[in-house]
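K.L.:
have a look at this prediction, sequence included:
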Amino acid sequence: MQPYPIWGYHPQSRSVSLTSAARPTLAPDEVLVQNRVIGINPVDWKFIQANPLHWQQNHVPGVDGAGVIIALGSEVDPQWLGRRVAYHGALKRQGSFAECTPVKVSRLMTLPERLSFEKAAALPCPMLTAWQAFEKIPHRPCLTVLLTGFGAVNHLLAQLLIKAGFTVDVLSTSLKEDKAATLNIRHVYRQLSQITMNYFAIFDAVSGQHAAALVPLLKANGHIICIQDRIPKPIDPPFTRTISYHEIALGALHDFGDSRDWEALMHQGEMLLEQVAMGSLVGSAPVIFEFSQLPEALKHSERTKQKTLVSLNRN
């Protein structure tokens, strides 16, 4: 079989370069996705730079992609062949920075027909992360929550919370007032010192240290949700405000989630993709690079924090 192009990892230089690989042998429960568009996420360039998993030469990075299934493992229902899908892959496995990617069939989301590959590829990591964060707190309409940082995850999370009846404030230096108004965000703070009220829940997308500094802004029995990093130990003494501490790590589900966890998450993901297709849930506007420009796309994502995609230009 013909080899196909990949962006292979180089451990010594901690970079990727364009090369080729043989078509992989699929496990019985896997499919081969021919990627149409690849999603770039901060986890991609962070792991390329740090290599915490000790990737070997020509490991394929990348967690998000959208494309068409072109081959099936021996135990996969033939009806999957040709299906349009999106996926969030495991960092330990061969990833999306390639023309083709092997993915477990249980970890695929089928795309609505009217949803483009561009919109779909921008969503798996931020959308599923936003959903996990959304599920961490009791849903009590009319309560007020704070989001800190306003990247792709909190852009989607704000919409989920507002639809559920929460009042949402945001602490961000980048969110524009007109955009906030469009999303029905009540108030945008530019500095932490401007905040004078207490919140039922705070969703922090900055760092564990930043999240820890926000805990005093919580009401009794409040919730702090760390989307980046975690708070290693409680801030308050025991039996005082009884704050609940939460951490989000979508990738951890690949190691610790069971089949029911993945079935539930993919079902919810498909429902959210349907909302995006209908226009009732809106993702961040992406910047799109060509496949040959993938290193530039990684640099753009790191420099600007904008949602970034890579297109393989297939009809």
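P.N.:
Now that the structure is in, tell me what you want to look at.

K.L.:
when you work out contacts or count neighbours from here on, use the C-alpha atoms and nothing else.
P.N.:
Fine.

K.L.:
next secondary structure element downstream of the lengthiest strand in the chain?
P.N.:
Ranked by residue count and defined by DSSP state E, the top strand of the chain is strand 30-40. Later in the chain than strand 30-40, the nearest helix or strand by DSSP states H and E is helix 42-50.

K.L.:
can you tell me the element E296 falls in?
P.N.:
Taking DSSP H and E as the definition, E296 sits inside helix 294-304.

K.L.:
packing partners of the very next helix or strand once past that helix?
P.N.:
Under the assignment DSSP H and E, the closest C-terminal helix or strand after helix 294-304 is strand 308-311. Packing partners of strand 308-311 (3 or more C-alpha pairs under 8 Å, 6 or more residues apart in numbering; DSSP states H and E): strand 30-40, helix 117-121, strand 287-290, helix 294-304.

K.L.:
would JSON lines of the ones you listed with distance to A205 and mean neighbour count be doable?
P.N.:
Compiled in JSON lines, those are given as follows (distance: least, C-alpha to C-alpha, whole Å; neighbours: other C-alpha atoms under 10 Å):
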{"stretch": "strand 30-40", "distance to A205": "17", "mean neighbour count": "27"}
{"stretch": "helix 117-121", "distance to A205": "21", "mean neighbour count": "24"}
{"stretch": "strand 287-290", "distance to A205": "21", "mean neighbour count": "17"}
{"stretch": "helix 294-304", "distance to A205": "15", "mean neighbour count": "17"}
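
K.L.:
using TSV, please lay out these together with distance to F166.
P.N.:
Below are those laid out as TSV (distance: least, C-alpha to C-alpha, whole Å):
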stretch	distance to F166
strand 30-40	30
helix 117-121	26
strand 287-290	30
helix 294-304	29
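
K.L.:
closest one to T101 among these?
P.N.:
strand 30-40 (5.2 Å; C-alpha to C-alpha).

K.L.:
okay, pairing it with this:
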Amino acid sequence: MKAVGYQASLPIADTQSLIDIELPIPTAQGRDILVRVEAVSVNPVDTKIRMRTPAEEDNYKVLGFDAAGVVEAVGDEVKLFKKGDKVWYAGAMNRSGSNVEFQLVDERLVAEKPLTCSFAEAAALPLTSITAWELLFDRFGLSKDSTGTLLILGASGGVGSIMIQLAKSLTQLTVIASASRAETQAWVTELGADHVVDHSKNLQAEVETLGLGSINYIASLNGTGQHLPAIAELIAPQGKFGLIDDAEVIDIMPFKRKSASIHWEFMFTRSLFETKDMIEQHKILRRVASLVDSKNIKTTANESLGLINAKNLKKAHALLETNTAKGKVVLTGFEE
């Protein structure tokens, strides 16, 4: 089967950073399903792993998490799916990725894709939806009755684009989105943000100018290190602060006087440790699919780069490494 992989961690401009390869088709066993991949999307985590984790020995490492496709076969313990089902998922960090024609994935991480989405539109959503959902509802403990203010830093990327929509659809929160360019400010406004601030300016002043008072919930999706002093000042007493990026140093002492709680969100935790509630990601994706089909939220796919191959995946990685992507980048199908 066709696949895209690499052996050494190299800059994306290097000819060997991602290459087209051939691999054997795996066999579904246990709770695994074998999915014929129809579309994928690319996430910042793909670029980080590429630069940090070389392949083992003479093998190839295959990246990719978001995918949508069709079930080709199921393991003997599978209960949730059958051959022919159209599915979507975000996969697991400790297994081979989705940049392949056929991928094995644990059924507990998979759900039937939204009926109203194409494979490409669906592939844009799983990883970011799970990340946003877990941060909002598992870490912050929000519900349909939650009120107050939510500040989303770096809101125009994949996670922010779906987090705005989830917060507006499933809570009573006032959503403040940060974006630094006219294009991305228009994007987050279209997705439903109540207010937009520019994080390239004085963030504290930008938010305080809105006159909303201290912020109850702050979700920092990138640039956390540079914004930490402002976050500590803006957060309400007993507020909740969550982050997903990899700041080199997080000094939490400024948060003590506010009794603020700090939450790391990493959507691969459940699959990495095979937690007892691992099936929650199946349930989250089912709920998100329902929200998509009822038109409460929409896909965040914003740019299609064509077929799934090394050339196009390099373009996607290069774009994400500029930190200027809006929404999600998707690729569809393999060359015959």
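P.N.:
Looks like it arrived, so ask away. This one's a predicted model, so the numbers in the text were calculated from it and none came from an experiment.

K.L.:
looking at the helices and strands packed on strand 308-311 of structure 1, spot the one closest to S74 of structure 1.
P.N.:
Of all these, strand 30-40 sits nearest to S74 of structure 1, with 8.3 Å by C-alpha to C-alpha.

K.L.:
what residues in structure 2 pair up with the closest one?
P.N.:
Aligning strand 30-40 of structure 1 against structure 2 (TM-score structural alignment) gives residues 32-42.

K.L.:
if we can go back for a sec, got the angle for the longest strand of structure 1 vs helix 294-304?
P.N.:
On the basis of axes from the mean of the first three to the mean of the last three C-alpha atoms, to 10 degrees, strand 30-40 of structure 1 is oriented at 50 degrees to helix 294-304.

K.L.:
distance of the equivalent of A66 of structure 1 over in structure 2 relative to N99 of structure 2?
P.N.:
Under the alignment (TM-score structural alignment), A66 of structure 1 pairs with A68 of structure 2. Distance, A68 of structure 2 to N99 of structure 2, by C-alpha to C-alpha, to the nearest Å: 11 Å.

K.L.:
neighbour count winner among these two?
P.N.:
Set A68 of structure 2 next to N99 and count neighbours by other C-alpha atoms under 10 Å: A68 wins out with 32 against 29.

K.L.:
how about the more buried one, what does it touch?
P.N.:
For A68 of structure 2, the contacting residues are 37-40, 86-89, 113, 119-120, 122-123, by C-alpha atoms under 8 Å, 6 or more residues apart in numbering.

K.L.:
how near is it to L234 of structure 2?
P.N.:
In terms of C-alpha to C-alpha, A68 of structure 2 sits 39 Å off from L234 of structure 2.

K.L.:
with S271 of structure 2 instead?
P.N.:
Applying C-alpha to C-alpha to S271 of structure 2 and L234 of structure 2 gives a distance of 34 Å.

K.L.:
what does H195 of structure 2 give?
P.N.:
15 Å.

K.L.:
who has more neighbours, the two?
P.N.:
Higher neighbour count among H195 of structure 2 and L234: L234, with 22 against 16, using other C-alpha under 10 Å.

K.L.:
hang on, that one packs against E206?
P.N.:
No: the pair L234 of structure 2 / E206 is not scored as a contact, 10.6 Å apart, by C-alpha atoms under 8 Å.

K.L.:
now the helices for structure 2?
P.N.:
Along structure 2, the segments classed as helices by DSSP state H run 44-52, 119-123, 126-133, 158-170, 182-190, 203-208, 224-234, 269-272, 280-293, 310-321.

K.L.:
which bit of structure 1 covers the second one?
P.N.:
I take that to be helix 119-123 of structure 2. Against structure 1, helix 119-123 of structure 2 falls on residues 117-121 (TM-score structural alignment).

K.L.:
now swap in the shortest one and tell me
P.N.:
Across structure 1, the stretch matching helix 269-272 of structure 2 (TM-score structural alignment) is residues 252-255.

K.L.:
report the buried residues of that stretch.
P.N.:
H254 (16 or more other C-alpha atoms under 10 Å).

K.L.:
centre of the chain to the longest strand of structure 1, how far?
P.N.:
Centroid separation for strand 30-40 of structure 1 versus its chain: 15 Å, with C-alpha atoms, centre = their mean, to the nearest Å.

K.L.:
swap in stretch 54-61 of structure 2?
P.N.:
On the basis of C-alpha atoms, centre = their mean, stretch 54-61 of structure 2 sits 25 Å off its chain's mean C-alpha point.
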